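Participant: no FASTA, just this:
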């Protein structure tokens, strides 16, 4: 298992982090006890990074992490914590509003620190860009948080390579977060390469395709009750049935290798670059254990070739986002 750095000068990390959106009922009902069990398992396995946001459950995810730290004081020193700001929910319920103002970001950061029970976070992301605000201005705001001691490093979520270069020219960007998996490979069109060039960690969310690249993809009845997936093109018929059929040979390959499907998906993404840190989310300790298999499996050239044959670039049916879900992420190819 090869440790990875959270940016050029960042702390050394276990190659897999925890995506704590799952602590907020996004992918189904959960509770504090289940989330704390995941954190217990992570500590026992040596996993060191937790990724959250102020809008995951409108603060629920951060609060759950904060109560864990209160009950387990040594966990604060074990984990590095990333959270995010820049999104607010539209009061009329029609979607998100992106607020990149210095005032909003500082207020959001202070509230996050309070929920987490921390004096500083290791990494603070701008969750979504407001195109009306120059990225240089936002980067200056984030850099001031570093100088104030509230933040140790900065990052951006779902930005284009050109935006990363502009931001990095103002202040070192420790990490960029983007969806990246065998089913979503658009970051290979420049973002993976730019992050490597600049010494920026690429933090990959949804690395097992929102359950698609697992032994037990979500069932149709479950999907219907999850607001995000119920409107996501890849999880709508006929796309979903086609995707389930497409992954069957990949599931069989994982079994032949003595791995879970999720474990092989994680092993694949880790093989794409030593600056890539996947942050899968789960509500199950058993599933978390499967994800960790990927950190201990070094993908061979033959295995990589077989995966490319089974799931070539562009195999997934349906876009990764609906038109409404594309509001915010920067498209660059």
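Facilitator: It's in. Quantities reported herein were computed from a predicted structural model and do not represent experimental measurements.
Participant: from here on, just use CA atoms for contacts and neighbour counts.
Facilitator: Will do.
Participant: quick one, what contacts residue 255?
Facilitator: Neighbour list for residue 255: residue 261 [criterion: Cα atoms under 8 Å, 6 or more residues apart in numbering].
Participant: one more time with 10 Å
Facilitator: 215, 249, 261, 264 (Cα atoms under 10 Å, 6 or more residues apart in numbering).
Participant: longest single helix anywhere in the chain?
Facilitator: Of all segments of type helix in the chain, defined using DSSP state H, the longest is helix 239-256.
Participant: got the angle between the helix or strand just after that helix and helix 239-256?
Facilitator: Using DSSP states H and E, the helix or strand that follows helix 239-256 in sequence is helix 261-270. Helix 261-270 runs at 90 degrees relative to helix 239-256, counting by axes from the mean of the first three to the mean of the last three Cα atoms, to 10 degrees.
Participant: and helix 261-270, how far from the chain's centre?
Facilitator: Here helix 261-270 is found 15 Å from its chain centre; the criterion is Cα atoms, centre = their mean, to the nearest Å.
Participant: that helix packs against which elements?
Facilitator: For helix 261-270, the elements it packs on are helix 239-256, strand 276-278, helix 285-292, helix 301-310, judged by 3 or more Cα pairs under 10 Å, 6 or more residues apart in numbering; DSSP states H and E.
Participant: just name the most buried of these.
Facilitator: Highest mean neighbour count of the helices and strands packed on helix 261-270: strand 276-278, a mean of 28 (counted as mean count of other Cα atoms under 10 Å).
Participant: show residues contacting that one.
Facilitator: Strand 276-278 is contacted by residues 3-7, 13-19, 49, 175-181, 192, 195-196, 200-208, 266-267, 269-270 when judged by Cα under 10 Å, 6+ apart.
Participant: generate a ChimeraX selection restricted to the buried entries among the residues you listed.
Facilitator: To isolate the buried members of these in ChimeraX, using 16 or more other Cα atoms under 10 Å:
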select :4,5,6,7,13,14,15,16,17,18,19,49,175,176,177,178,179,180,181,192,195,196,200,201,202,203,204,205,206,207,208,266,267,269,270
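Participant: take the one below as the second:
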């Protein structure tokens, strides 16, 4: 696995990371044995950057990782998140970026992971009532205390990044980015490149749309994020599946899975991007990691652009409930 820089302080991680949201069952039932097999496979492949959050399964994802780390310490670089507040019985989630709340959540994350330090700590969502400069000052305290190696933000704007970075260098920004979700190209990718901030794309395989096995929404469990997601319900789903047929054929011609080709496309967009495909399957982990060995040419990229042009996807990224409700997806 080739290495790419995480931030500007010299920390290097594998070019393909692993998103661990699915360890908490967001895309169907799973168990700790399956998740640990995926982590073991990641180690074998040189995938050494894990991404999780305190709210993935109310800490379950962190607990699963922590149980694995007991017997496999010092290999993975860990990123987790805080800032989303989920009150019992609430119909909408809230955001809290206060020092007291973040500190409490970080301490709980460290305990679940079984570590005294994480390499990267993200503000999962921004608390609009609090200036980002104040939030950065809190994160700098955590860094000085040796609890985090660096900090970042998930799904913020380029302008907010610039304000935060002016107070202290930001290590990373995480946003959804793939062939069918390209909003970060409208300023965020460019701002990260200019400031030396690592851009970390989540859901680079379109939440499974770019998979070898055709999806069937009728098989989605009620807990599956995609069950009510606009891009996976009709008529949008049929439009999207029809659109990606030529892409799947191109992947087959190249002897790889659609997921591998989709991640290779992300890697080719910028030499410093570190995509974090999410999976709970060791076999899928293999497909994701294989993207590192692909070197797409300008001709390849032009062909993919012709097949799946900017804005091809039908449907919004989130439903209203997914955007504003208590569930967390990303």
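Facilitator: That came through, no problem. This is a predicted model, so every value here is computed, not measured.
Participant: follow-up on the earlier one: average distance between the longest helix of structure 1 and structure 2?
Facilitator: Averaged over the aligned pairs, helix 239-256 of structure 1 sits 0.4 Å from structure 2 after superposition, using mean Cα distance after the TM-score superposition for structure 1.
Participant: sorry, back to before: reformat the helices and strands packed on helix 261-270 of structure 1 as CSV; add distance to residue 151 of structure 1.
Facilitator: Shown next, in CSV, are those (distance: least, Cα to Cα, whole Å):
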stretch, distance to residue 151 of structure 1
helix 239-256, 40
strand 276-278, 20
helix 285-292, 28
helix 301-310, 38
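Participant: which part of structure 2 matches the longest helix of structure 1?
Facilitator: Using TM-score structural alignment, helix 239-256 of structure 1 lines up with residues 236-253 of structure 2.
Participant: same deal with stretch 201-216 of structure 1?
Facilitator: The aligned range for stretch 201-216 of structure 1 is 198-213, by TM-score structural alignment.
Participant: ok, the most centrally placed residue in structure 1 to residue 22 of structure 1 distance?
Facilitator: The centre of structure 1 sits closest to residue 205, judged by Cα atoms, centre = their mean, with a distance of 2.6 Å. If you measure residue 205 of structure 1 against residue 22 of structure 1 using Cα to Cα, to the nearest Å, the figure is 12 Å.
Participant: same deal with residue 152 of structure 1?
Facilitator: With Cα to Cα as the criterion, residue 152 of structure 1 and residue 22 of structure 1 are 25 Å apart.
Participant: which of these two has more neighbours?
Facilitator: Just comparing residue 152 of structure 1 and residue 22: by other Cα atoms under 10 Å the higher neighbour count belongs to residue 22, 23 against 18.
Participant: how about the contacts made by the aligned partner of the more buried one in structure 2?
Facilitator: Superposed on structure 2 with TM-score structural alignment, residue 22 of structure 1 falls opposite residue 22. The contact partners of residue 22 of structure 2, by Cα under 10 Å, 6+ apart, come to 28-30, 35, 52, 56-57, 61, 224, 278-281, 329.
Participant: one more pass at 6 Å, please.
Facilitator: Contact partners of residue 22 of structure 2, counting by Cα atoms under 6 Å, 6 or more residues apart in numbering, are residue 280.
Participant: shouldn't it be within a strand?
Facilitator: No - per DSSP: H, G, I helix; E, B strand; the rest coil, residue 22 of structure 2 lies outside any strand segment and is helix.
Participant: picking that back up, minimum distance to residue 127 of structure 1: which of the helices and strands packed on helix 261-270 of structure 1 has it?
Facilitator: Of all those, it is strand 276-278 that lies closest to residue 127 of structure 1, at 17.0 Å by Cα to Cα.
Participant: report the mean deviation for that closest one after fitting onto structure 2.
Facilitator: Comparing strand 276-278 of structure 1 with its match in structure 2 after superposition yields a mean distance of 0.6 Å (mean Cα distance after the TM-score superposition for structure 1).
Participant: which one in structure 2 is aligned with residue 322 of structure 1?
Facilitator: Using TM-score structural alignment, residue 322 of structure 1 lines up with residue 319 in structure 2.
Participant: oh sorry, the question was meant for residue 88 of structure 1
Facilitator: Per TM-score structural alignment, residue 88 of structure 1 is aligned with residue 85.
Participant: who touches that match in this structure?
Facilitator: Taking Cα under 6 Å, 6+ apart as the test, what residue 85 of structure 2 contacts is 94-95.
Participant: what's the spacing between it and residue 144 of structure 2?
Facilitator: 25 Å.
Participant: residue 273 of structure 2 too?
Facilitator: Applying Cα to Cα, the value for residue 273 of structure 2 to residue 144 of structure 2 is 27 Å.
Participant: ditto for residue 276 of structure 2
Facilitator: For residue 276 of structure 2, the distance to residue 144 of structure 2 equals 27 Å [Cα to Cα].
Participant: between those two, which one's more packed in?
Facilitator: Neighbour tally, residue 276 of structure 2 and residue 144, criterion other Cα under 10 Å: the higher count belongs to residue 276, 26 against 11.
Participant: what's near enough to touch that one?
Facilitator: Each residue near residue 276 of structure 2 by Cα under 6 Å, 6+ apart is listed here: 17-19, 202.
Participant: try 8 Å this time
Facilitator: By Cα under 8 Å, 6+ apart, residue 276 of structure 2 lies in contact with 16-19, 50-51, 200-204.
Participant: what about the counterpart of it in structure 1, distance to residue 152 of structure 1?
Facilitator: Alignment note (TM-score structural alignment): residue 276 of structure 2 maps to residue 279 of structure 1. Using Cα to Cα, one obtains 20 Å as the distance from residue 279 of structure 1 to residue 152 of structure 1.
Participant: before we move on, what about residue 91 of structure 1?
Facilitator: On the measure of Cα to Cα, residue 91 of structure 1 and residue 152 of structure 1 end up 32 Å apart.
Participant: same deal with residue 72 of structure 1?
Facilitator: Residue 72 of structure 1 is 22 Å from residue 152 of structure 1, by Cα to Cα.
Participant: next one: residue 130 of structure 1
Facilitator: Using Cα to Cα, residue 130 of structure 1 is found at 23 Å from residue 152 of structure 1.
Participant: again with residue 31 of structure 1
Facilitator: From residue 31 of structure 1 to residue 152 of structure 1 the distance is 30 Å (Cα to Cα).
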